[in-house]
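Peer 1: what would the 3D arrangement of this be:
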Amino acid sequence: MSVSPIAFGNIMAAIAFALWGIMPLYYQFLPNAAMDELLALRIIASVPVCLLIILCIRRKWPDWQAIWADKASLGYAFVGSCLMSISWYAFTWALTNGRVMEASLGFFIGPLVMIALGVVFMKETLSIGKRIGVALAVVGLSYQVWQYGELPIVALVMATFFALYGLCKKHIKFDSYTSLLMESLLVAPFAIAYIAYKHVTVGSEALSVGTAELLLYLGAAPVTLLPLVFYSYAVRYTSMTMVGLMQYIEPSLQFILAVALFGEIFDEVKAVSFGLIWIGLAVTLAESVLLSRKRRADVTPR
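Peer 2: The predicted model follows:
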């Protein structure tokens, strides 16, 4: 049975966000990591990992001449990489500082930003169900902010910059693997320069640890690149709105890990806030299922 491009994109999004959802399990092995060096080494290690993926799948080197000729895609890849680096820095800081639930909140907020960008920049329209879902999520977040009396800065940084990264991906004409390679390659010189500068001046923490811990630093590259491969396919084949809605898979899994495995506190305020967000998600997903069935019924021969 053939799968439509949109359905394929939705499947890729689901896989990507499921993998991101269980990522806190990996970072529990790096509780005291230097975040700046973790980010830099992840970028550096991503280059050979991306090349290896391309060689294994295509059995040939990238077409460098065609890549360098597409200046617009290179520009978007560079900007996208910078945006993703900021979001990823905030994300890993939360995971390595006992704030998995805050990371979860960040990606619950993310779909709101993703949907907003889709409406503003991609001229996408919102159905009634999606409007209800967005409204309930806004109310849930606002309630938490009102009760705690402070903005969830880390969560907002994660959500905003990740959504902007997704918007940049829409404008990159490279295929998924080449896009990931160039995103890493274009910022790798800056990462190498930073690690070298820090090692010479104050000393690098990552380079002074044992082999096992250093491998965990470097292992952040393949761990984060695998879901990005699926995510790249998702933003190419499905709408920003749908990617935004599918993103709820990730924080839901992180939330479960935070409460069930890491012992983080889930009080009444979070219960109300998350509950409203989950109800909104249920409404949007129910509407999507009904509309999908209706479309299939309309095209089925009678």
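
Peer 1: only C-alpha atoms for contact and neighbour calcs from this point on.
Peer 2: Will do.

Peer 1: quick one, what contacts Ile192?
Peer 2: With contacts taken as Cα atoms under 8 Å, 6 or more residues apart in numbering, Ile192 has the following neighbours: Ala40, Ile44.

Peer 1: residues in contact with Met35?
Peer 2: Contacts for Met35 (Cα under 8 Å, 6+ apart) come out as Tyr89, Thr92, Trp93.

Peer 1: next, the second sequence, to be compared with the first:
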Amino acid sequence: MLFSGNSIAVCAFLAWGLLPLYFQFIPSANVLELLSIRILFSIPCIYLLLKAKSLPMAKIWAAMRNRRVLLICFLAGIFNLTSLYSFTWAVTNGQVLAASLGYFMNPIFSIALGVLFLKDKLSTLQSVAVALSIAGIGLQVLYYGELPWLSIIMGGTFALYGLMKKFVDLDALSIMMIELILMLPFALCLIMSDLWHQTSVLYSDDNSKILLYLLSAPVTLIPLVLFSLAVEKISLIMIGFIQYIEPSIQFLLAVMIFGEVLLPVKVASFSLIWLGLLLCIADIVFKKRMSPTTSRL
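Peer 2: Just a heads-up that it's a prediction; the model follows:
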């Protein structure tokens, strides 16, 4: 196989990490309209990918006659939209650090869900990494005296989105197409409402803004497709640790490009989380070096 599950996941989170650079051009965006346009234009994109992989739509229509599949895909779509709404609002309203924290927290949620529902096992280094991550987040909670709800919602719902995909016996693209079809009525209602009340971006005289809204579909869809493909191949624990790439990039963007204030408590918090990531990477390298020997036994 050309790409491993780990390398696909790395590409997905690299792309996600750089998304704030795109959204800085549409500050204070109408997030609901942005997401509705994304759903509308993502359907033909996924359809073309299905055609390219010779995956028949008939298989999708057949799967949609299964109530269990419909329910799981509907929940997955809701979780994904909730996470995307939180993320998009954060990065278009000067809260890139909050988005970064949300996705630093997401791996912990993913790991917990993997252990609780999928019987995944933690290695010793992974257990230490989880403990360090929890300690890093706990520092911020103690300092601010309240839970970072935006970050919790963002990270928690995306972890649930990844978990839902583990319970549907379909390829990643087919699941995504079902999700989009189920979310389409909501998107169309929102778009029609904005058009009716003349609040849609389509009434804007700024053609570049309209183009940015339209291009948000493929820009956000590419990493999501890669993520869905990765979930098919590797455990939620591995997904959780690799995902640290994304918030690390967003953290650097927030401080170095967007000029957000970096307090000492955040430096300590993120340092503990990054140390956990380094332990995870060490664990992956160790297992890769051991696997050829193990396979010869």
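
Peer 1: and Arg236 of structure 1, what's its match in structure 2?
Peer 2: When structure 2 is aligned by TM-score structural alignment, the residue opposite Arg236 of structure 1 is Glu232.

Peer 1: would you confirm that that match contacts Asp169?
Peer 2: No. In this structure, Glu232 of structure 2 sits apart from Asp169 without contact. The criterion is Cα atoms under 8 Å, and the distance is 9.7 Å.

Peer 1: residues touching the equivalent of Phe274 of structure 1 over in structure 2, list them.
Peer 2: The equivalent of Phe274 of structure 1 in structure 2 is Phe270 (alignment by TM-score structural alignment). Residues counted as contacts of Phe270 of structure 2 (Cα under 8 Å, 6+ apart) are Gly136.

Peer 1: tell me the SS of Phe270 of structure 2?
Peer 2: Three-state call for Phe270 of structure 2 (DSSP: H, G, I helix; E, B strand; the rest coil): helix.

Peer 1: now it: how far from Phe25 of structure 2?
Peer 2: The span separating Phe270 of structure 2 from Phe25 of structure 2 equals 27 Å under the rule Cα to Cα, to the nearest Å.

Peer 1: and for Ser204 of structure 2?
Peer 2: Applying Cα to Cα, the value for Ser204 of structure 2 to Phe25 of structure 2 is 15 Å.

Peer 1: check which helix or strand Leu126 of structure 1 maps to.
Peer 2: With secondary structure defined by DSSP states H and E, Leu126 of structure 1 is part of neither a helix nor a strand.

Peer 1: three-state assignment of Pro27 of structure 2?
Peer 2: Three-state secondary structure (criterion: three-state DSSP) places Pro27 of structure 2 in coil.

Peer 1: what does it align to in structure 1?
Peer 2: So, by TM-score structural alignment, Pro27 of structure 2 is matched to Pro31.

Peer 1: isn't that match up against Asn97?
Peer 2: Yes. Checked against Cα under 8 Å, the pair Pro31 of structure 1 and Asn97 is within contact range at 6.7 Å.

Peer 1: surely Leu101 of structure 2 touches Ser151?
Peer 2: Yes. Counting by Cα under 8 Å, Ser151 is a contact partner of Leu101 of structure 2 at 5.9 Å.

Peer 1: mind listing the helices for the stretch 201-302 of structure 1?
Peer 2: Assigned helices in the stretch 201-302 of structure 1, in chain order: 211-237, 240-246, 249-260, 268-299 (criterion: DSSP state H, counting those that start in this stretch).
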